[in-house]
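1. What would the 3D arrangement of this be:
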Amino acid sequence: MSIEEGSKFQISQGIQDFFNAAESFTVISNNGKTVQFKLGDGKGSGAMPIEHLHYLLKKSNLTIIPNKRNLLNTESEEQIG
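-> This next block holds a predicted model:
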């Protein structure tokens, strides 16, 4: 999975304490080794190794929030095809 700038993730309740009780975060940069993010509700920012982000996704501690633009593009392609 490619982690792109602007990707938004929902944080599970079990680990929200590690993220200043934020419910989500948005990726602001990814240099291939480290991901920088901004926490939802103005609760701060942070960074983590990309490997740790993949681990949290695998353990279902994070869930990607689909981008509305991607959803619209998928629906348009289905209607065209």
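2. From here on, just use CA atoms for contacts and neighbour counts.
-> Fine.
3. so residue 20 sits right up against residue 43, yeah?
-> Yes. With contact defined as CA atoms under 8 Å, residue 20 reaches residue 43; the gap is 6.4 Å.
4. quick one: the helices in the protein?
-> Ranges of helices in the chain, per DSSP state H, are 50-58, 68-80.
5. Tell me which residues are up against the shortest one.
-> Okay, so that is helix 50-58. Residues from elsewhere that reach helix 50-58 (CA atoms under 8 Å, 6 or more residues apart in numbering): 32, 33, 34, 35, 62, 63.
6. please give me the structure for this one as well, since I'd like to look at both together:
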Amino acid sequence: MQIETGMKYQISQSVKGNFNSADSLTVTTNNGMTIQFTLEDGKGHGSMPLDHLSYLLKRSSLTPVTSNKRALLSTESEEKIG
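-> So this is what the prediction gives:
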């Protein structure tokens, strides 16, 4: 999965304590090795290695949140392809 600036991730209940009890985080920068992020509701910001973010995604500690526009575009693309 490509990690892009602006992507939003839902934080699971099991790891919320590590993220100031925020419900989600948004990637602000990705330099290929490290990502920087902000937490929802101004609960803070931070950074982590890209490998660790991938690990959290595999464990389902973080799940991508698709915006309505992105979901709509992918649905329209699938209809045109099929």
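7. overall similarity of the pair, as a TM-score.
-> Remark: TM-score between the superposed chains equals 0.91 [TM-score structural alignment, normalised by the length of structure 1]; 81 aligned residues with a CA RMSD of 1.2 Å.
8. picking up where we left off before, strands - which of the contacts of helix 50-58 of structure 1 land there?
-> Counting by DSSP state E, the contacts of helix 50-58 of structure 1 place 34, 35, 62, 63 in strands.
9. Farthest pair within those?
-> 34 and 63 (18.4 Å; CA to CA).
10. Verify the stated contact: residue 49 of structure 1 with residue 37.
-> No. With contact defined as CA under 8 Å, residue 49 of structure 1 does not count as touching residue 37 (11.3 Å).
11. out of the two, which sits in the more crowded spot?
-> When residue 49 of structure 1 and residue 37 are compared on other CA atoms under 10 Å, the one with more neighbours turns out to be residue 37, at 23 against 14.
12. Could you report the distance from the closest residue to the more buried one other than its chain neighbours to residue 1 of structure 1?
-> Nearest residue to residue 37 of structure 1, sequence neighbours excluded (CA to CA, 6 or more residues apart in numbering): residue 27, at 4.3 Å. Separation of residue 27 of structure 1 from residue 1 of structure 1 (CA to CA, to the nearest Å): 14 Å.
13. One more: residue 62 of structure 1?
-> With CA to CA as the criterion, residue 62 of structure 1 and residue 1 of structure 1 are 13 Å apart.
14. More neighbours: which of those two?
-> The neighbour comparison of residue 62 of structure 1 against residue 1 (other CA under 10 Å) goes to residue 62, with 23 against 4.
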